[in-house]
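Trainee: please work out how this folds:
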Amino acid sequence: MKEQKKYKIFGLLIYYILRVLSKTYKVEKISAEGVMDENAVYVSWHNKIVPITVIMDKLKKKAALASASKDGELISVPLEKFGYKVVRGSSGRDAVKGLLKMVKFLKDGYIVGTPVDGPKGPVYKVKPGMLFLAQRSGKKLVPIGAASKNKWVFKKTWDKIELPKPFSKIVCILGKPISIAPDEDLNVVALRVEKVLLELDRQAEIKINKK
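Mentor: I've put the predicted structure just below:
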């Protein structure tokens, strides 16, 4: 119980740091559809979770999937403070239960999502959870790429998570929504989504480094 409380305190600290920093960022959002609030499944890489949380900040109906582990507390606490409905259970035996709860949120008009290579990697390898969610719900999958002009990179973390520095410019690119047919092989879809996400990140890096 003491350890859980410790994680919650750290989670709150992360939230307040992000809240202060987010006020200084200059954000550019580029969308293939021209909208951000489509009722769909949004996916990105785990190391881009900070800039993407920032661009989602003003959206009202949003839900996210977080690990049921104690480490998930570090993510779920700030997400809840940013206005997300957080479902715990992104791995192990709680995975199906968590995904079914996310289906309900989708049916209620929420946008939902989580990093597709989380919670522990391997980095840049798409896991099937969010793909299954889009397939099961009949909703589209919206890939998001992101880049920050100036950032700290935490190299000791498994994903080398990025934290934009104060007053940094952030570029987020929403790719073309992907429809997944009921009979499609999710392993094949995963490879396609990996290529799309890496390309969107590349485009965001090019965009942000233009003079």
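Trainee: when you work out contacts or count neighbours from here on, use the C-alpha atoms and nothing else.
Mentor: Fine.
Trainee: what about residue 34, neighbour count?
Mentor: Counted with other C-alpha atoms under 10 Å, the neighbours of residue 34 add up to 10.
Trainee: what kind of secondary structure is it in?
Mentor: coil (DSSP: H, G, I helix; E, B strand; the rest coil).
Trainee: the structure of the following sequence is requested for comparison with the preceding one:
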Amino acid sequence: MQIFFELKEKIISFLLYYYIEFVYKTSKIEKIGRLDLLEDSCKDKFIIFIWHGDSYCYYPFLEGKKLNIITTKNKRGGVISRISSHFGYDVLRLPDTGGNGDYIFKVRDLINKKTYANLVMSVDGPTGPQHEIKNFALIMALFSKRKILPVTIEAKHKIELKKRWDKLKLPLPFNRIKIKVNDPFNPTKSDRKEKFITIKKEIKNVMESQIGDN
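Mentor: Below is the predicted model:
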């Protein structure tokens, strides 16, 4: 049975990463904003915030860049891990639930001392609610002493899986895709004292804004 699940996972991953490559090759990709902050030459490294429902649209965006991606240890995370590895990203697989919380420090040490790369997080995942930023993502930024870099994406033509909690978006080929690297946010201990309420609202407003409106 385990062999069957692994084979299924491989086939699904294969189809998905070649499909998204085809989408990018046949589409007009417009990249705007603080792209300089994602260059390898940038001395600062960030926690990159994206929405879970947009995550599939991003994979080829930073292909070849040094990048860590957080996903879950369960079966959902298996496909994501394979796709991420295909595009050259390092995958950090964490449990869905917090457990004793020590993995926050393990991830911090890994990204700051060993890999020293930008870290991507689907900040309303892994189970939602949609577009509600989790405290863990902000705590991770605070503990690792990194700024938050919200990245947003718009695909003109897409399929939206509306029955899923995250309304997962699948971009179509021959598309127009716009990606914006927004200005960074710097979380502080004062933000934590107020349970990140204000900074969550500010980041959410940026991430929900239409790219052309900013």
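Trainee: buried stuff in stretch 9-20 of the first structure?
Mentor: 10, 11, 12, 14, 15, 18, 19 (16 or more other C-alpha atoms under 10 Å).
Trainee: and which of those residues is nearest to residue 152 of the first structure?
Mentor: residue 18 (13.1 Å; C-alpha to C-alpha).
Trainee: which two in the buried residues of stretch 9-20 of the first structure are spaced the farthest apart?
Mentor: So, the buried residues of stretch 9-20 of the first structure by C-alpha to C-alpha: farthest apart are 10 and 19, at 14.2 Å.
Trainee: before we move on, the earlier item: among the buried residues of stretch 9-20 of the first structure, which lie within helices?
Mentor: Counting by DSSP state H, the buried residues of stretch 9-20 of the first structure place 10, 11, 12, 14, 15, 18, 19 in helices.
Trainee: the second one contacts residue 72, doesn't it?
Mentor: No. At 9.4 Å, residue 11 of the first structure does not count as touching residue 72 under the criterion of C-alpha atoms under 8 Å.
Trainee: same question for stretch 160-177 of the first structure: list its buried residues.
Mentor: Applying 16+ other C-alpha under 10 Å to stretch 160-177 of the first structure flags 161-166, 168-175, 177 as buried.
Trainee: now do the helices in the first structure.
Mentor: 2-22, 49-55, 72-81, 95-107, 129-137, 186-208.
Trainee: the fifth one vs the second structure, average offset?
Mentor: The superposed helix 129-137 of the first structure is, by mean C-alpha distance after the TM-score superposition for the first structure, a mean 1.1 Å from where its aligned residues fall in the second structure.
Trainee: whereabouts in the second structure does that helix align?
Mentor: Under TM-score structural alignment, the match for helix 129-137 of the first structure in the second structure covers residues 136-144.
Trainee: apart from its neighbours in sequence, what residue is nearest residue 171 of the second structure?
Mentor: Leaving aside its sequence neighbours, residue 171 of the second structure sits nearest to residue 158 (C-alpha to C-alpha, 6 or more residues apart in numbering; 4.2 Å).
Trainee: wait, that neighbour touches residue 172, no?
Mentor: Yes. Contact criterion C-alpha under 8 Å: residue 158 of the second structure and residue 172 qualify, at 5.2 Å.
Trainee: which other helices and strands contact the lengthiest strand in the second structure?
Mentor: Assignment by DSSP state E gives strand 147-155 as the longest strand of the second structure. Applying 3 or more C-alpha pairs under 8 Å, 6 or more residues apart in numbering; DSSP states H and E, one finds that strand 147-155 of the second structure contacts strand 46-50, strand 176-181, helix 197-208.
Trainee: those: which one's closest to residue 118 of the second structure?
Mentor: Using C-alpha to C-alpha, the nearest of those to residue 118 of the second structure is strand 46-50, at 5.1 Å.
Trainee: tell me how far that closest one is from the chain's mean position?
Mentor: Computed by C-alpha atoms, centre = their mean, to the nearest Å, the separation of strand 46-50 of the second structure from the middle of its chain amounts to 7 Å.
Trainee: same check on stretch 18-36 of the second structure?
Mentor: Worked out by C-alpha atoms, centre = their mean, stretch 18-36 of the second structure lies 15 Å from the chain centre.
Trainee: what's in contact with that stretch?
Mentor: Here stretch 18-36 of the second structure makes contact (C-alpha atoms under 8 Å, 6 or more residues apart in numbering) with 42, 57, 59-60, 171-183.
Trainee: gap between the two ends of it?
Mentor: 28 Å (C-alpha to C-alpha, to the nearest Å).
Trainee: okay, and stretch 73-81 of the first structure goes to which residues in the second structure?
Mentor: So stretch 73-81 of the first structure sits over residues 78-86 in the second structure, by TM-score structural alignment.
Trainee: distance from the matching stretch to the first structure after superposition?
Mentor: Mean for stretch 78-86 of the second structure is 1.1 Å (mean C-alpha distance after the TM-score superposition for the first structure).
Trainee: what's that stretch in contact with?
Mentor: Against stretch 78-86 of the second structure from outside (C-alpha under 8 Å, 6+ apart): 9-10, 12-14, 16-17, 59, 69, 71-72, 90-91.
Trainee: swap the cut-off to 6 Å and go again
Mentor: By C-alpha atoms under 6 Å, 6 or more residues apart in numbering, the surrounding residues in contact with stretch 78-86 of the second structure are 9, 13, 17.
Trainee: what residues sit buried inside it?
Mentor: Quick answer for stretch 78-86 of the second structure (16+ other C-alpha under 10 Å): 78, 79, 80, 81, 82, 83, 84, 86.
Trainee: try stretch 83-101 of the second structure
Mentor: For stretch 83-101 of the second structure, by 16+ other C-alpha under 10 Å, it's 83, 84, 86, 87, 88, 89, 90, 91, 92, 93, 94.
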